[in-house]
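**Q** Let me see the structure of the following:
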Amino acid sequence: MGLPGAGSAAFGDEQSPRRLLGTTTVYEGRVWDVVSEQFSLTDGGEPITRDFIQHPGAVAVLVLNDDGQVLLLRQYRHPVRMALWEIPAGLLDEDGEEFVDAAARELAEEADLTARHWHVLVDLFLSPGSSSEALRVYLARGIGDVPEADRHTRTHEEAEIEVQWVDLDAAVDAVLEGRIHSPSAVAAILAARVARENGYADLRPATTPWPEHPSQHATWPRGAVLEG
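**A** Alright, predicted model coming up:
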């Protein structure tokens, strides 16, 4: 039995607002908060409470050079106690900054690189059962260097970043063999491999709207149900 709408242009996830009964911030962190929300699935349904991380969202960049190689960064991640191979990424924590501009900023800060050509590669919710974090991954091509005098000074874990150019097919092998675990890198590498089949011609423009990002959601009135 096939999925409803599968094979049609309309097939995909959709916003589904429910009746919001209350919101409480239970922890205020340096980067994100933990909130507790009470809602009901149906009008008059039983109250349900869920705690989750309220996250500003992030952008990431898969950089592809003229030799068909992708840029990977090795960085320590304390919660998992591992040094992971990742792609340049960062928080959407600058008020009013366009999504693609944030991606370009992160590329410059983490890899000392610029790019002339940008496309949307893939959009993700990284852990939708426990976090509101939305991630947009861009494909960046036409690579250049940030001038030495303009380079960002990296600190803490970023000071240990190692950079390596890897053939896209080798990166795919590393993902499928379980040697790369970063969700942004895994999704980006596999998406890029598929997109390469037609020369990246079907990728969305960099300025494509991103209605799934929390900042683009309509305000949900307390105690009211919004139509999807």
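
**Q** Please count neighbours and contacts with C-alpha atoms only from this point.
**A** Fine.

**Q** burial of residue 26, as a residue count?
**A** Per other CA atoms under 10 Å, the neighbour tally for residue 26 reads 12.

**Q** any idea how far it lies from residue 52?
**A** Distance of residue 26 to residue 52, computed by CA to CA, to the nearest Å: 10 Å.

**Q** Here is a second sequence; please produce its structure as well for comparison:
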Amino acid sequence: MSVPDDEVRDVPRAHEVLEHELVYRGRVWDLARDVVDLGDSQVVREYVAHTGAVAVIALDDDDRVLLLSQYRHPARHVLWEPPAGLRDVEGEDPVTTAARELAEEADLVAGRWWRLVEFFTTPGGSTERITVFLARDLTPVAEHDRFDRTDEEATMVPVWVPLDEALAGVLGGRFASPTTTIGVLAAAAARADGWASLVPVDPASATEG
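**A** Have a look, this model is predicted:
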């Protein structure tokens, strides 16, 4: 079977859900079980019902990307990741969430924003979808307006890594976080294209997405 190149793309499609059960209600996300009609068969699928998230590839004037060290208990690793956070404020546009997370986790405000890339983290087992933004023209948050970080966020260490070095780290296996891996690869590809493919966005004028 041959498919034209311009038709090779992901498309939304929802099979009929015959039964839906909330198996477990968690503090942050839930576990659900569906009986799904595939047409010629019915299957049971369990998955994490996730709010979704955002991440920010923040680049300074020297094309260095900001990474933060954060302990991720399920992975049993301290990972180097870009600023990121859950879409847990109802009605908040993703870029607005991204701007808030950049301020809270990195004490930074960006003057320019672009939508960089979007992906499902685990499409076979979770509804989580992450939108990654590129942020530039960075300035620090005023000292008296800075967020009081707690828990794992309290121990995060920021580093500025040249984008080329971050790319080498991704390809060399030094970084395993999906937001770092995909965000850095996307940023490097966009830079190689002269940033022409990126769509600008504005947190100040954003509407719900």
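
**Q** hey, what's in contact with both of residue 26 and residue 52 of structure 1?
**A** Counting by CA atoms under 8 Å, 6 or more residues apart in numbering, the common neighbours of residue 26 of structure 1 and residue 52 are 34, 35, 36.

**Q** Quick check: of those, which lies closest to residue 20 of structure 1?
**A** Closest approach to residue 20 of structure 1 among these (CA to CA): residue 36, at 11.2 Å.

**Q** what do we get in structure 2 for that closest one?
**A** Applying TM-score structural alignment, one finds that residue 36 of structure 1 aligns to residue 33 in structure 2.

**Q** what helix or strand is its match on?
**A** Assigned by DSSP states H and E, residue 33 of structure 2 belongs to strand 30-37.

**Q** what's the nearest residue to the match of residue 36 of structure 1 once chain neighbours are set aside in contact with, if anything?
**A** Counting by CA to CA, 6 or more residues apart in numbering, the nearest residue to residue 33 of structure 2 once its immediate chain neighbours are dropped is residue 46, at 4.3 Å. Contact analysis of residue 46 of structure 2 by CA under 8 Å, 6+ apart lists 31, 32, 33, 34, 125.

**Q** Nearest residue to the second one in space, please, no chain neighbours.
**A** Computed as CA to CA, 6+ apart, the closest residue to residue 32 of structure 2 that is not its neighbour in sequence is residue 22, at 4.6 Å.

**Q** for the last one, same thing?
**A** Distances taken as CA to CA, 6+ apart place residue 47 nearest to residue 125 of structure 2, at 4.6 Å, with adjacent residues excluded.

**Q** Residue 91 of structure 1 and residue 200 of structure 1, how far apart?
**A** According to CA to CA, residue 91 of structure 1 stands 26 Å off from residue 200 of structure 1.

**Q** Check residue 165 of structure 1 too.
**A** Going from residue 165 of structure 1 to residue 200 of structure 1 by CA to CA gives 19 Å.

**Q** what's the answer for residue 56 of structure 1, then?
**A** 29 Å.

**Q** again, but for residue 113 of structure 1
**A** Distance of residue 113 of structure 1 to residue 200 of structure 1, computed by CA to CA: 21 Å.

**Q** More neighbours: those two, which one.
**A** For residue 113 of structure 1 versus residue 200, the count of surrounding residues by other CA under 10 Å is larger for residue 113: 18 against 15.

**Q** Grab the nearest non-local neighbour of the equivalent of the more buried one over in structure 2.
**A** In structure 2, residue 113 of structure 1 lines up with residue 108, judged by TM-score structural alignment. The shortest distance from residue 108 of structure 2 to any non-neighbouring residue, by CA to CA, 6+ apart, is to residue 140 (4.5 Å).
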